[in-house]
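Participant: The following comprises the amino acid sequence and a computationally predicted model.
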Amino acid sequence: MSAPAAPDHAVADLLGLVALGELLAFERMAADARFAPDLRRRAALSEMAAAEIANYRRLADRLGVLGVPPEEAMAAYVEPLQGYHDSTEPRDWAEAVTKAYVGDGITDDFLREIAEALREPDRQLVLDVLHESRYAEFAAAEIRHAVSADPKVAGRLSMWARRLVGEALSQAGRVVAADQGALTALIVADGRTDVAGLFRRLTAAHTARMAAAGLNN
């Protein structure tokens, strides 16, 4: 059964939010590739960045079809999303891949939940541009490798991951304020009002993700 129709402005706002996230992720990953300890890893993160900009183009094209300039759809979210990245600059390769793994993971979980309120083709578009599992697996493997090489790194990366989540949740509040009710409208359109349940599911997924990478929640 398809989701109930969401308000048109809410759909455009969500696509704008996702598009900006992809654009900033491209910039971040391309810059963070400099931390890579070898060319193989540098290429891997660069490929991840290339996927992000390709996803941005798909979202921008869809916004164009809806008659909304991408820059207008993204404008309200620039401050909170840029604020998140500015406050979570990684210092080395291990922190860079942890940010890609933890930060992108919890964001994807949230967007996957919200996307259930969309009708096609927008629902599938949002689901398609979420980060591929192979990238998460690459990042998790890099974290486990760093911990295996130096077990003391686990404590530092666990603290870094907690900071990432804290900053993400803080900026999420600003996103909700900036979108003037668009995300709330999507949740209501899908008939889901259990916000507490949503955050329980996000927390459970994050805990499992941390454990899979060998980090403490």
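Facilitator: Thanks, I have the structure now. Numbers count the residues shown, from 1 in each chain.
Participant: Going by C-alpha atoms from here, please, whenever you check contacts or count neighbours.
Facilitator: Will do.
Participant: What is the burial count for S148?
Facilitator: By other C-alpha atoms under 10 Å, 13 other residues sit near S148.
Participant: Apologies, that question was intended for I143.
Facilitator: 26.
Participant: Go ahead and confirm it touches T98.
Facilitator: Yes - judged on C-alpha atoms under 8 Å, I143 makes contact with T98 at a distance of 6.7 Å.
Participant: okay, and the common contacts of the two?
Facilitator: Jointly contacting I143 and T98 under the rule C-alpha atoms under 8 Å, 6 or more residues apart in numbering is no residue at all.
Participant: Which neighbouring elements make contact with the host helix or strand of E52?
Facilitator: Using DSSP states H and E, E52 sits in helix 39-65. In terms of contacts (3 or more C-alpha pairs under 8 Å, 6 or more residues apart in numbering; DSSP states H and E), helix 39-65 is packed against helix 8-32, helix 70-75, helix 122-129.
Participant: Same list as before, those that is, but in CSV and with distance to E167 included.
Facilitator: Shown next, in CSV, are these (distance: least, C-alpha to C-alpha, whole Å):
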stretch, distance to E167
helix 8-32, 15
helix 70-75, 20
helix 122-129, 23
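Participant: try this one side by side with the last:
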Amino acid sequence: MINGSESGPAPASSGNPSASGAVLDLLGLLAYAELGAFFRLADDAELAPSLADKGELAGLAATEYAHYKLLRDRLEELGADPQAAMEPFVEPLESWHTRTTPQSWLESLVKVYVGDGIAGDFYRQVAELADARTRELVSGVLSETERAEFIAAKVREAVADDPKLAGRLALWARRLVGEALSQAQLVATQRPDLAAMLVSEGADSEVGDLAAVSRMFARLTDSHTARIQAMGLTT
């Protein structure tokens, strides 16, 4: 669910070693993703079948907005314009969401859990090669325990009531993963600073080391099976 244009990173104040192009790209991408998650979860709350579910999703939406503000504030602290940092990712992210429009409330929950989950795995792996402050911030805003438990429980409950849903939702989850990985590969290759960060620990740190990037994406699929099992879906 991630991508970016080929425009350069948002401007940052000179003399601040934390304000690298890769860090600004990562924070800008994640900030817009969190802002988008807030709006989508708020919409999902309106479609929820019970008041309890509406309240849970509204709370999750509020958490996403709080995460967005942390990222926005960090961009400002680094001397960057948050809007400029997010702008390269607006059209691609919205395009991904258009291509993966859910057809039901359950599909929307699976999208949040699987699509946002694998995107979060990508952000975390990139952040592992960033400075300590960025790693700590990204780790904090990507905590998904509360959201994962709520969504997994709701999907398991629905599948228990109607077992035929399992296969259809599993197919939907696989589609989401494929789309998310494809978009992640694009951002890794189209945003040179991020691509350089991804391969910086290898023997060959040239931008465009697609082999290293591909190995990183292969690792992203490891947690997908666990998410599918947590929701009680077929593999």
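Facilitator: Done, it's in. The structure displayed is predicted, hence computed values, not measured ones.
Participant: one step back: and the helix holding E52 of structure 1, which stretch of structure 2?
Facilitator: The alignment of helix 39-65 of structure 1 onto structure 2 (TM-score structural alignment) spans residues 51-77.
Participant: highest average neighbour count across the helices and strands packed on helix 39-65 of structure 1?
Facilitator: Counting by mean count of other C-alpha atoms under 10 Å, helix 8-32 has the highest mean neighbour count of the helices and strands packed on helix 39-65 of structure 1, with a mean of 21.
Participant: Isn't Y77 of structure 1 up against A19?
Facilitator: No - the pair Y77 of structure 1 and A19 does not pass the contact test of C-alpha under 8 Å, sitting 10.2 Å apart.
Participant: hang on, the earlier thing: so which bits of the match of helix 39-65 of structure 1 are buried?
Facilitator: Buried residues in stretch 51-77 of structure 2, counting neighbours by 16 or more other C-alpha atoms under 10 Å, are found at 53-54, 56-68, 70-75.
Participant: how close does it sit to structure 1?
Facilitator: With mean C-alpha distance after the TM-score superposition for structure 1, stretch 51-77 of structure 2 departs from structure 1 by a mean of 0.7 Å once superposed.
Participant: now stretch 171-182 of structure 2
Facilitator: Compared with structure 1 after fitting, stretch 171-182 of structure 2 has a mean deviation of 1.6 Å; criterion: mean C-alpha distance after the TM-score superposition for structure 1.
Participant: Quick check: the corresponding residue of structure 1 for S108 of structure 2 vs W160 of structure 1, distance?
Facilitator: For S108 of structure 2, the aligned residue in structure 1 is A96 (criterion: TM-score structural alignment). In this structure, A96 of structure 1 and W160 of structure 1 are 10 Å apart, going by C-alpha to C-alpha, to the nearest Å.
Participant: between those two, who's got more neighbours?
Facilitator: Neighbour totals were compared for A96 of structure 1 and W160, and A96 leads with 23 against 18 (other C-alpha under 10 Å).
Participant: what's the helix or strand for the more buried one?
Facilitator: Applying DSSP H and E as the criterion places A96 of structure 1 in helix 93-98.
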